[in-house]
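> please work out how this folds:
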Amino acid sequence: MQSKTMQYLFLFLGVFALSTSAIFVRLADAPSSITAFYRLFFATLLLVPFLFFNKENWKALLSLSRKQLGFGLFSGLLLAIHYVLWFESLNYTSVASSTVIVTLQPLFSFAGGHFLFKERYSKGAIASCFVSLIGCFIIGWGDFGVSIQALFGDLLAFIAAGVITAYFFVGQHIRKNLSVIPYSLLGYSSSAMFLGLYAITQNVSFVDYPASTWKAFIGLALFATIFGQMVFNWLLKWLSTSAISMSILGETVGTCILAYFILDEVLSLQQGIGITITLIGLALFLFHQNKSAPQS
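Here you go, the predicted model:
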């Protein structure tokens, strides 16, 4: 897909879908390990038919090299760790605070992109990144807690941001030679396995939940994972981890808007200003990225 316009369109659609993640997590009345497990388990089930109806996907999965298999399992482990840390952080700190901190991925992706992939960033791209980060902090400023419990939740979210950035770097490497369905299936299924084992150690129920929670599990799998995160996996073939991590800053904006309509949370003037600044920073970043990209 050579068109930058189409790439960015799918990028924003993916961000909007991913914005439902924190909403569904809050709606799910279940331990974080179970919520994370069913998110990846149902996502895997949704992708399985694409193996049986597409011989190329099935062939690619069966012909994985040991190195590809190892990277795929590692990406699944990273994804499992990310979800456990992030979902657990929502039990200690606010949705806004956790979401703002977990979207600080550009801080990790810019450093990783520079040292691992020799990526170079213009001053304009770096400046626009900080503009978006400022916008995100304005959105969540009033919700940042000062208690030990809130600080612990914020720390979990910060570590989760670093882990998910590592996941995307692994994906950026694998996606050069592997299509998105086999890659996502390998990562999601292995992640579900790791999360299932973790849930067993927590001695929690896998089945004793109300219908509303099961709907939240399915929503996480379909919208936040398939229409959200998997779109990012797909775009890794054309866009860098840095560009995708920057766009994920928009998740804070989407979560605030959805929380207003779904959770009846108040959308304050401060958050409105933060949303505006974040979107301006994202637009400037994508403009500088497009401007500096080599023309085909």
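
> drop to CA atoms for contacts and neighbour counts, all remaining ones
Fine.

> the stretch 51-200 of the chain: helices as residue ranges?
55-62, 66-89, 95-102, 105-116, 123-140, 148-174, 180-201 (DSSP state H, counting those that start in this stretch).

> nearest to residue 12, of the ones you listed?
Of all the helices of the stretch 51-200 of the chain, helix 123-140 sits nearest to residue 12, with 15.0 Å by Cα to Cα.

> just to revisit the earlier point, do you know which of the helices of the stretch 51-200 of the chain lies nearest residue 242?
The closest approach between residue 242 and any of the helices of the stretch 51-200 of the chain, judged by Cα to Cα, belongs to helix 105-116 at 5.1 Å.

> quick one: that closest one to helix 148-174, angle?
For helix 105-116 against helix 148-174, the angle by axes from the mean of the first three to the mean of the last three Cα atoms, to 10 degrees is 40 degrees.

> thinking again about what came up before, residue 47 is nearest to which of the helices of the stretch 51-200 of the chain?
Closest of those to residue 47 is helix 180-201, at 6.7 Å (criterion: Cα to Cα).

> which residues touch the closest one?
33-34, 36-38, 40-41, 43-44, 47-48, 50-51, 57-58, 60-61, 69, 72-80, 174-175, 230, 233-234 (Cα atoms under 8 Å, 6 or more residues apart in numbering).

> I'd like to know which of those are buried.
33-34, 36-38, 40-41, 43-44, 47, 50-51, 57-58, 60-61, 69, 72-80, 174-175, 230, 233-234 (16 or more other Cα atoms under 10 Å).

> residue nearest the middle of this protein, spatially speaking?
Residue closest to the mean C-alpha point of the chain, counted by Cα atoms, centre = their mean, is residue 229 at 5.5 Å.

> that one and residue 164, how far apart?
Distance, residue 229 to residue 164, by Cα to Cα, to the nearest Å: 11 Å.

> one more, please, to line up against the first structure:
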Amino acid sequence: MTKPLALVALVVVAAVWGGTFVVVKDVTQQVPPMDFLAVRFLLAAGLLALWRPHRLLTLSRKQWGYGALSGLLLSIAYIAQTFGQQHTSASMSGFITGMSVVFTPVMAGLLLRQRLGTATWVAVIVATAGLGIMTIRGFAIGPGEGLTLLCALFFALHIVALSKWSTADRAYALTVVQLGVVGVVCLILGAPSGIDLPGDRSFWIPVIGLAVVATAGAYLVQTWAQARLPAVAAALALTMEPVFASFFGVLFDNDELTIRIVLGAILVVGAMALTEFRAVAPSANPLAVEPDAASDAAERRDRV
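Coordinates of the predicted model:
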């Protein structure tokens, strides 16, 4: 009974992350993106640190460095994603962010010199075709789509970094460090223009919800679930995130559900599934890590 429950929990996490694309787009209309990100991630990191402060004491100096560098990669991803969401639809942002699942084995092959199989290259080509169908207007990609694609690339780099550095017994502490780094980086970038935070509930309710539920809470649920599931099953469940992002975008953000989006979405989700199915054989999976480490590595969707 535990495995089906864990699988359902991951699908719920994917639904929460998919729904955040609409929420983030609305919140960033009220405040500068850096102010929003700083508050969201500092709240999430603070909550996790207060819950289990002793975990941070277990990290060595080198592991603190790994956490800080991973946090910088995550910072760039979130910054690009948040600015990108201001210039594209919620459903489009969700689907392009999902490209990180395809970019990940490519980055692992390039940086870790791990050999890529034919199925991986096919997945990359299929996903690229799907992305083009959804986003290309004429012969150019809009600024929102371009920034979100950069976000997906850095999410992939972040996953590769954690596949190299994360361990099951340090996953919780590294999560706190990374979330804290994202918050501090955004705070520094937003400080020159002054941190401007409205005092009304229309801002703080969604931001606190994002910090507690979609950041701290979702990652803890994911950690619990991935300790009980094979990494491939967990990854397949999480590929539902862009599907939920599209669903919520159409339902709440007045996104138009066109044939191009449907066809492109099918190709991108199919490519993500192909990439993960390719990983079924452990020897062929460049990112086969222990469940808890995989959980920590999956911090890329915000995901938001």
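
> quick one: TM-score?
The TM-score (TM-score structural alignment, normalised by the length of structure 1) is 0.76; 277 aligned residues with a Cα RMSD of 3.6 Å.

> for residue 280 of structure 1, find the nearest of the helices of the stretch 51-200 of structure 1.
So among those, helix 123-140 is nearest, using Cα to Cα, at 7.2 Å.

> from the contact counts, what lies against the closest one?
helix 95-102, helix 250-262, helix 269-292 (3 or more Cα pairs under 8 Å, 6 or more residues apart in numbering; DSSP states H and E).

> how far off centre is it?
Counting by Cα atoms, centre = their mean, to the nearest Å, helix 123-140 of structure 1 is centred 18 Å from the centre of its parent chain.

> equivalent analysis for stretch 15-28 of structure 2, please.
Remark: stretch 15-28 of structure 2 is offset 12 Å from the chain centroid, using Cα atoms, centre = their mean.

> residues contacting whichever residue in structure 1 pairs up with residue 98 of structure 2?
Per TM-score structural alignment, the equivalent position to residue 98 of structure 2 in structure 1 is residue 103. Contact analysis of residue 103 of structure 1 by Cα under 8 Å, 6+ apart lists 161, 245, 248, 249, 251, 252.

> same thing but 7 Å
With Cα atoms under 7 Å, 6 or more residues apart in numbering as the criterion, the residues that contact residue 103 of structure 1 are 161, 248, 249.

> among those, who's most crowded?
The member of these surrounded by the most neighbours (other Cα atoms under 10 Å) is residue 249, with 29 neighbours in all.

> any idea how far the spatially closest residue to that residue that is not a sequence neighbour is from residue 22 of structure 1?
For residue 249 of structure 1, ignoring the flanking residues on the chain, the nearest one in space by Cα to Cα, 6 or more residues apart in numbering is residue 103 at 5.4 Å. Residue 103 of structure 1 sits 12 Å away from residue 22 of structure 1, going by Cα to Cα.

> got it, and residue 120 of structure 1?
For residue 120 of structure 1, the distance to residue 22 of structure 1 (Cα to Cα) stands at 32 Å.

> show me the contacts for the residue mapped onto residue 72 of structure 1 from structure 2.
In structure 2, the residue paired with residue 72 of structure 1 is residue 67, using TM-score structural alignment. For residue 67 of structure 2, the contact set (Cα under 7 Å, 6+ apart) comprises 174, 177, 178.

> CSV for those residues, including neighbour count and distance to residue 196 of structure 2?
Converted to CSV, those look like this (neighbours: other Cα atoms under 10 Å; distance: Cα to Cα, whole Å):
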residue, neighbour count, distance to residue 196 of structure 2
174, 29, 29
177, 26, 25
178, 26, 24
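
> out of those residues, which comes closest to residue 259 of structure 2?
Distances from residue 259 of structure 2 to those, taken as Cα to Cα, are shortest for residue 178 (38.8 Å).

> from residue 172 of structure 1, how far off is residue 237 of structure 1?
According to Cα to Cα, residue 237 of structure 1 stands 7 Å off from residue 172 of structure 1.

> which one in structure 1 is aligned with residue 205 of structure 2?
Mapped onto structure 1 by TM-score structural alignment, residue 205 of structure 2 lines up with residue 215.

> got it, and residue 76 of structure 2?
With TM-score structural alignment as the criterion, the equivalent of residue 76 of structure 2 in structure 1 is residue 81.

> residues near that match, how many?
When neighbours are defined as other Cα under 10 Å, residue 81 of structure 1 has 21 of them.

> okay, now residue 79 of structure 2: neighbour count?
21.

> now swap in residue 18 of structure 2 and tell me
By other Cα under 10 Å, 32 other residues sit near residue 18 of structure 2.

> helix/strand/coil for it?
Recorded secondary structure, residue 18 of structure 2: helix (DSSP: H, G, I helix; E, B strand; the rest coil).

> got a list of what it touches?
Residue 18 of structure 2 makes contact with 94, 241, 242, 244, 245, according to Cα under 7 Å, 6+ apart.

> measure the residue mapped onto it from structure 1 to residue 250 of structure 1 for me?
Here residue 18 of structure 2 is matched to residue 19 in structure 1, going by TM-score structural alignment. Taking Cα to Cα as the measure, residue 19 of structure 1 falls 8 Å from residue 250 of structure 1.

> now do residue 267 of structure 1
Distance, residue 267 of structure 1 to residue 250 of structure 1, using Cα to Cα: 16 Å.

> between those two, which is the more surrounded one?
Per other Cα under 10 Å, whichever of residue 267 of structure 1 and residue 250 has more neighbours is residue 250, with 25 against 15.

> quick one: what helix or strand has the residue lying closest to that one once chain neighbours are set aside in it?
Spatially, and ignoring its direct neighbours in sequence, residue 250 of structure 1 is nearest to residue 15 (6.4 Å; Cα to Cα, 6+ apart). Residue 15 of structure 1 belongs to helix 4-18 when assigned by DSSP states H and E.

> report the buried residues of that helix.
For helix 4-18 of structure 1, burial by neighbour count (16+ other Cα under 10 Å) applies to 8, 10, 11, 12, 14, 15, 16, 17, 18.

> quick check: angle from that helix to helix 250-262?
Using the same axes, to 10 degrees: helix 4-18 of structure 1 against helix 250-262 is 50 degrees.
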